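[1] Following is a predicted model, sequence given first.
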Amino acid sequence: METRLTRTGQRLAGLAILVAISAVIGTIVVVAARPHTQAAPPPAVVAPVTTPLPAKYVVLTFDDGPDPAYTPKVLEVLAKYDAKATFFEVGKNVAKHPELTKAIQAAGHSVQNHTWSHADLRHQTAAGFRKQVGDTDTAIKSASGTTPTCLRPPYGGVSATVRKRAKELGKELVLWTIDSRDWSKPGVAVIEKRVLSGVKSGAVILMHDGGGNRSQTIAALPGILEKLKAQGFGFRTLNC
């Protein structure tokens, strides 16, 4: 009797072990079958892509606009060659054509101060100087949303007094190193030659998009840009 009970107990114990093993296996299977609930790793941080400024560059500048006949054509050519420029604008022209100033700014160019009426600042009173510059600032700010920090004195007219007054208004005077003299309408080939002869990195090139017939400037601009780019020049804008 005792032997039978022992065998029965052994069988029951064995059965219990099998049941326990089956339960463990089932649990393992269930756990393995559950969907992955661990939080996904955070996305990789990608550094912002920035376009470095060109090491070899020129600064294209256009004076006396904006002009409804020529400024849009200048903008069209610049866009075609992916070139940026700085426009020194006459305040009264901005007041007449604020949409052009806005378009210049929207295209990524710089808009700066060239006085209200293209006045020679050497011959202005202190009050006249402030009005010529201040009224132009106001017109440009109204059209573009930005206030100029650079001032190009018409005719390149600079004196100790002009420098002092400009500084008091927080303006930096900007002239040029290459004068195309396109205002004299010498011909497309001459304008191109004047710009490209002796050009070097850092050159500030003076051209015009207003103040008269600028059709020769428009015609010369594609050749100028093509040759500058072929020589490895990039383009920077001025923000003083």
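    Received it, and whenever you're ready, just let me know what you need.

[2] CA only for contacts and neighbour counts going forward, please
    Noted.

[3] Can you report how many residues lie near V190?
    16 (other C-alpha atoms under 10 Å).

[4] any idea how far V94 is from it?
    When distance is defined by C-alpha to C-alpha, to the nearest Å, V190 is 30 Å away from V94.

[5] Let me see the ranges of the helices in the chain.
    Remark: helices assigned in the chain by DSSP state H are 2-33, 71-80, 91-96, 98-106, 126-144, 160-168, 188-196, 215-230.

[6] buried set for the longest one?
    If I follow you right, that is helix 2-33. Taking 16 or more other C-alpha atoms under 10 Å as the neighbour-count basis, helix 2-33 is seen to contain no buried residue.

[7] same question, the fifth one
    When neighbours are counted by 16+ other C-alpha under 10 Å, the buried residues of helix 126-144 are found to be 129-130, 132-144.

[8] let's bring in a second model and compare:
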Amino acid sequence: MNRRIHRRSVLGFGLGLGATVLAGCETPPSPAPAPPSAPNSPAVTSTSARTAPSGPSGPATQLVRAESGRPEIALTFHGAGELSITRRVLDVLARHGARVTVLAVGTWVAATPDGVRMVRDGGHEVGNHTWSHGDLAGMTEGPMLTEIEKCRDRLDAVLGTPGTFFRPSQGQYATPAELAEAAKAGYSQVLSYDVDSLDWQDAGADRIRKAVATARAGSVVSMHLGHPGTVAALPGVLADLAGRGLRPVTASQLFA
């Protein structure tokens, strides 16, 4: 069966402007494998990324890793947490000339619209990471679609766009039902990832750097805006990537 490698749990998430943190997105995974190759596993594709259209006719395409051969990777951030931490992350990215993709949680967008605006104004890409970051795969179709649409509509109200991609919450890969509901909400592409930075575990900058060091050209790396450890690790992560000749780009650029 095509089930996710792991399910993630939220360890702390509220709506306050200064004190909210999406403290954790996942349970400890086993050593990071390459994307599965079984018949029902997510496809690795280099399909071009596009802004969410209005009503694809079939399920969304799942993007896991690009195979263009270009020396690029996509750093993707789950968007939630304190505004001050978001600002620090964006400052580090700006100093290194890096562009990233932020998959925003709808309740964070609603409570802290300045955060997602700062992401956009910094030249980064924005996507949809559900309204409340619940266990999406455990929901029936109706609530699942509502989670996607509420975040979509809030992003559109704040930024004038529903975001380029959708990413399900609490899992690395999308289920068939999530791909179907994403398409109903207008997203033709679901952005998964092949590298987990483990920054949600707050285990220190060295561990985060080691986790990201497994990335290779075409990889999509999962990170988080709301963790101070991410800020501490990010300069080293970016230096490591530069030393390996890998350039951080938005997911749209990676899959172009």
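    Everything's here; your move. Just so it is clear, the structure is predicted and the values come from calculations on it, not from any experiment.

[9] on that earlier part again, and of the buried residues of helix 126-144 of structure 1, the nearest to L78 of structure 1?
    Closest to L78 of structure 1 out of those is S144 (19.0 Å), distances taken as C-alpha to C-alpha.

[10] which one is that closest one nearest to, not counting chain neighbours?
    Counting by C-alpha to C-alpha, 6 or more residues apart in numbering, the nearest residue to S144 of structure 1 once its immediate chain neighbours are dropped is K102, at 4.9 Å.

[11] got it, and V100 of structure 2?
    Taking C-alpha to C-alpha, 6+ apart, and ignoring the residues beside it in sequence, V100 of structure 2 has T250 as its nearest neighbour in space, at 4.6 Å.

[12] Kindly state which residue of structure 1 is aligned to that neighbour.
    The pairwise alignment with structure 1 assigns T250 of structure 2 to T237, based on TM-score structural alignment.

[13] returning to that earlier point: which position in structure 2 aligns with the residue nearest to S144 of structure 1?
    Under the alignment (TM-score structural alignment), K102 of structure 1 pairs with R117 in structure 2.

[14] related to what we said a few turns ago, and the furthest pair within the buried residues of helix 126-144 of structure 1?
    Maximum pairwise distance among the buried residues of helix 126-144 of structure 1 (C-alpha to C-alpha): 22.5 Å, between F129 and S144.

[15] which outside residues touch stretch 131-143 of structure 1?
    Contact partners of stretch 131-143 of structure 1, identified using C-alpha atoms under 8 Å, 6 or more residues apart in numbering, comprise 90-92, 94-95, 98-99, 101-102, 111, 113-117, 119, 146-148.

[16] What span of structure 2 is it aligned with?
    Under TM-score structural alignment, the match for stretch 131-143 of structure 1 in structure 2 covers residues 146-158.

[17] Mean per-residue distance, the matching stretch versus structure 1.
    After superposition onto structure 1, stretch 146-158 of structure 2 lies on average 1.2 Å away from the residues it aligns with, using mean C-alpha distance after the TM-score superposition for structure 1.

[18] centre of the chain versus that stretch, how much separation?
    Chain-centre distance of stretch 146-158 of structure 2: 16 Å, with C-alpha atoms, centre = their mean, to the nearest Å.

[19] Kindly report the same for stretch 227-240 of structure 1.
    13 Å.

[20] Same check on stretch 64-84 of structure 1?
    Mean-position distance between stretch 64-84 of structure 1 and its chain equals 16 Å (C-alpha atoms, centre = their mean).

[21] Quick one: end-to-end length of it, please.
    End-to-end distance (C-alpha to C-alpha), stretch 64-84 of structure 1: 17 Å.

[22] Tell me the buried residues in it?
    By neighbour count on 16+ other C-alpha under 10 Å, the buried set for stretch 64-84 of structure 1 is 64-67, 70-75, 77-78, 83-84.
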